[in-house]
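Q: Below is the sequence, then the predicted model.
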Amino acid sequence: MPKVKILTDSAQDFQPEFLESKGISVVPLTVFFGEEAFLDGYEIGGKAFYDKLRTSPHHPHTSQPSPEAFRARFDELTSDGSHVIAILLSQVLSGTYQSAVLAKDMLPDRAITVVNSRLASCAYGALAIMAAEMATEGASAGEITGFVESMASKCVTVFSVDTLDYLAKNGRIGKAQHFLGGLLNMKPLLSLDKDGYVTAIERVRGKGKVLPRVMEIVGERVPSRKASVVTISHSDAPEEALKMKESVLSLVETDRVYESQIGSVIGTHVGPGCICVQVFPE
């Protein structure tokens, strides 16, 4: 049975060095401020990105990796006969998945599986970590792919943004379009649907009501109150993220929690002040 290697893209919001230390390859997306281009996670990220977002005269935009970037990495990883599984950002949010599919087609004699996670941020990064663990333990490519697709289909995502302006400017507002132009001080609560589109849950009045209502929604959507994995991510809102973590762990029993600051790709689309919880129910 061929060795299995795991690859993902940078929009999963874990630091590339962290994933690389676990044997996971990362192909970065690119963020542009005007004519300046930065490789996500490698050349910009964290607080430096949010500082630039707030001060730059240019609104950033993002670009998926080229098919050639994926082809080169696939070629490198499969040169020893290994099977590569690429676990990638939701196809409806980015052209990243399609670039990887095109790259796979350039190497028809290589063992490459491309998975549309239908997720964003830390959730599919966590899936990549679990997939890499399974590969280390000797699981087959089919077993790993089946596990990842099954887990992804069950993921519960709930997040809040300070404003929908960033999602709207970047064309990622999806099925939450009708929330635009809402009342002052109304905070949107959003999710990802089964296809990976951003979708509206509801609006709450005032920031103070966001976290309690998010926890109610998580409780409704995870009735077992047990999870194999929980991820917490935020865009330059560490205090709110800490409160969310404490609240989630008082509600849901889990042995594995991941936390991360939202990187420059997802940060471009949600803006500062986003907090997100993603739960894989047992």
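A: Cool, got the structure.

Q: alpha carbons only for contacts and neighbour counts from here, please
A: Noted.

Q: And the residue nearest the centre of this structure?
A: Nearest to the mean C-alpha position of the chain, by CA atoms, centre = their mean, lies residue 121 at 1.7 Å.

Q: wait, doesn't that one sit right on residue 12?
A: Yes. Contact criterion CA atoms under 8 Å: residue 121 and residue 12 qualify, at 4.1 Å.

Q: ok, how many other residues are close to residue 237?
A: By the measure other CA atoms under 10 Å, the count of residues near residue 237 is 15.

Q: Name the nearest residue to it, sequence neighbours excluded.
A: Leaving aside its chain neighbours, residue 237 sits nearest to residue 273 (5.4 Å; criterion: CA to CA, 6 or more residues apart in numbering).

Q: excluding its backbone neighbours, what's nearest residue 125?
A: Nearest residue to residue 125 in three dimensions, chain neighbours excluded: residue 12, at 4.9 Å (CA to CA, 6+ apart).

Q: returning to what we had before: between residue 121 and residue 12, what contacts are shared?
A: residue 89 (CA atoms under 8 Å, 6 or more residues apart in numbering).

Q: packing partners for the strand or helix carrying residue 18?
A: Assigned by DSSP states H and E, residue 18 belongs to helix 16-20. Secondary-structure packing of helix 16-20 (3 or more CA pairs under 8 Å, 6 or more residues apart in numbering; DSSP states H and E): strand 24-27.

Q: then this one, side by side with the first:
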Amino acid sequence: MKTAILIDSGCDVSEELVQRYHMKVMRLHVIYPEGDYVDDMNITAETVYQRFPREIPITSTPSPQEVQSMAEEIKSEGYTHVLAFCISSGLSGTYNTVCCILEQEKDLTTFVLDTRNISFGAGVLAVWAAMELEKGKTFDELTEILPEKVKDSKVFYYMDTLTYLRKGGRIGLVTSVVGSMLNIKPIISCDDDGVYYTVAKIRGARHGQSRLLEEARAFAGSGPCLTALLNGQGQEAANALRPRLISGIPSGHLIMEKSIVPSMAVHTGPGLVGIGILRL
């Protein structure tokens, strides 16, 4: 038995971790009028930011053909089982597409997890599963554990603006307008249903990092956990937060630091800092 870890690019797993755990990545798409770009392949988040606010693209899931091709590649490399991880079905159709294709596979035993999370809130579950496979956990054991493990994963994002979430249909117009008028800076996460909700609202940017760390620390608790630090055109803020994250969650193990993928940047806009947590 040989198990492949399959993720979508919205899981925001770094290339280093993808290579370390031999993960397979299905790419979301970023679509502008002139063409279709493949997430983090022939487009960068910086390009998306540079074209804001004049141009706001749309995003789409990997196509059924792309998922099928990935399944063929996995089989050709001798894998017999697949653990697939997708960003929340409440925010993307990727989970449904992957389920539809993989359930037709006769030569692979597959399990697709709706992480009910976004970005590394989803991706860290795949990393954890890969770690557990290395320790000797079986495919069947992980398929039993993973649905319950979802509740131990969360990503918190401090965002400079609500504009792009509104334009992408992720929040209501009134919330966005009120936030802009009052200079409210939100901290966003995913709820139990895998849709965005506002964790906190901060007046102005000055207290944003402190509140972001406070929310992450409260979720992490006192036990061991994996952590990640992400940003969207917010590298300076992320750098400043790094030592505070390490000292503020002393039982945490910082396994990843990166900029978010273009498909995430489309919906969140510039000036984002995020903390991912997986309780162990």
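A: Received the coordinates, thanks. Since this is a predicted model, take the numbers as computed values, not measurements.

Q: hang on, the earlier thing: average distance between the helix holding residue 18 of the first structure and the second structure?
A: For helix 16-20 of the first structure, the mean deviation from the second structure after alignment is 4.1 Å (mean CA distance after the TM-score superposition for the first structure).

Q: Mean distance between the helix of greatest length in the second structure and the first structure after superposition?
A: Across the second structure, the longest stretch assigned as helix under DSSP state H is helix 120-135. Mean deviation of helix 120-135 of the second structure from its aligned counterpart in the first structure after superposition (mean CA distance after the TM-score superposition for the first structure): 2.5 Å.

Q: still on that earlier bit, count of residues packed around the residue nearest to residue 237 of the first structure?
A: Neighbours of residue 273 of the first structure under the rule other CA under 10 Å: 17.

Q: Could you measure from residue 18 of the second structure over to residue 271 of the second structure?
A: Using CA to CA, to the nearest Å, we find residue 18 of the second structure at a distance of 26 Å from residue 271 of the second structure.

Q: number of nearby residues for the equivalent of residue 65 of the first structure over in the second structure?
A: Under the alignment (TM-score structural alignment), residue 65 of the first structure pairs with residue 62 of the second structure. A count of neighbours around residue 62 of the second structure, defined by other CA under 10 Å, yields 21.

Q: And residue 159 of the first structure, by the same measure?
A: Residue 159 of the first structure: 23 neighbours (other CA under 10 Å).

Q: circling back to that earlier point, what residue of the second structure matches up with the residue nearest to the centre of the first structure?
A: So, by TM-score structural alignment, residue 121 of the first structure is matched to residue 119.

Q: What are the boundaries of the strands in the stretch 1-150 of the first structure?
A: Counting by DSSP state E, counting those that start in this stretch, the stretch 1-150 of the first structure has strands at residues 4-9, 24-27, 30-33, 36-39, 61-63, 83-88, 112-116.

Q: residue range for stretch 160-170 of the first structure in the second structure?
A: The alignment of stretch 160-170 of the first structure onto the second structure (TM-score structural alignment) spans residues 158-168.

Q: starting at the chain centroid, how far to that stretch?
A: The chain centroid and the centroid of stretch 158-168 of the second structure are separated by 16 Å under CA atoms, centre = their mean, to the nearest Å.

Q: Quick check: the gap between residue 22 of the first structure and residue 136 of the first structure.
A: 10 Å.

Q: swap in residue 110 of the first structure?
A: In this view, residue 110 of the first structure and residue 136 of the first structure are 20 Å apart by CA to CA.

Q: As CSV, the strands of the stretch 1-150 of the first structure with distance to residue 50 of the first structure and mean neighbour count would be great.
A: Below are the strands of the stretch 1-150 of the first structure laid out as CSV (distance: least, CA to CA, whole Å; neighbours: other CA atoms under 10 Å):
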stretch, distance to residue 50 of the first structure, mean neighbour count
strand 4-9, 20, 25
strand 24-27, 22, 22
strand 30-33, 12, 20
strand 36-39, 14, 16
strand 61-63, 14, 18
strand 83-88, 24, 26
strand 112-116, 28, 20
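
Q: Would you confirm that residue 257 of the first structure contacts residue 227?
A: No. With contact defined as CA under 8 Å, residue 257 of the first structure does not count as touching residue 227 (9.7 Å).

Q: Please say which of these two ends up with more neighbours.
A: residue 227 (18 against 15).

Q: Aligned to the more buried one, what sits in the second structure?
A: In the second structure, residue 227 of the first structure lands on residue 224 (TM-score structural alignment).

Q: is it true that that match touches residue 249?
A: No. Using CA under 8 Å, residue 224 of the second structure makes no contact with residue 249, being 9.1 Å away.

Q: At which residues are the strands of the stretch 151-282 of the first structure located?
A: 156-160, 186-192, 198-205, 226-234, 253-254, 257-261, 275-281.

Q: quick check: angle from the fourth one to strand 156-160?
A: Read it as strand 226-234 of the first structure. On the basis of axes from the mean of the first three to the mean of the last three CA atoms, to 10 degrees, strand 226-234 of the first structure is oriented at 30 degrees to strand 156-160.

Q: Just the buried positions in strand 226-234 of the first structure, please.
A: Buried positions in strand 226-234 of the first structure, judged by neighbour count with 16 or more other CA atoms under 10 Å: 226-227, 229-234.

Q: circling back to that earlier point, of the strands of the stretch 1-150 of the first structure, give the one that comes closest to residue 160 of the first structure.
A: Nearest to residue 160 of the first structure among the strands of the stretch 1-150 of the first structure is strand 61-63; the distance by CA to CA comes to 20.8 Å.

Q: quick one: the residue nearest to residue 125 of the first structure and residue 89 touch, right?
A: Yes. Contact criterion CA under 8 Å: residue 12 of the first structure and residue 89 qualify, at 7.1 Å.

Q: Overlap in contacts, these two.
A: Joint contacts of residue 12 of the first structure and residue 89 (CA under 8 Å, 6+ apart) are 120-121, 124.

Q: wait, what's in contact with the nearest residue to residue 163 of the second structure once chain neighbours are set aside?
A: Spatial nearest neighbour of residue 163 of the second structure, excluding adjacent residues (CA to CA, 6+ apart): residue 176 at 6.1 Å. Contacts for residue 176 of the second structure (CA under 8 Å, 6+ apart) come out as 162-163, 166.

Q: how much space between the residue mapped onto residue 176 of the second structure from the first structure and residue 188 of the first structure?
A: Here residue 176 of the second structure is matched to residue 180 in the first structure, going by TM-score structural alignment. Distance of residue 180 of the first structure to residue 188 of the first structure, computed by CA to CA: 9 Å.
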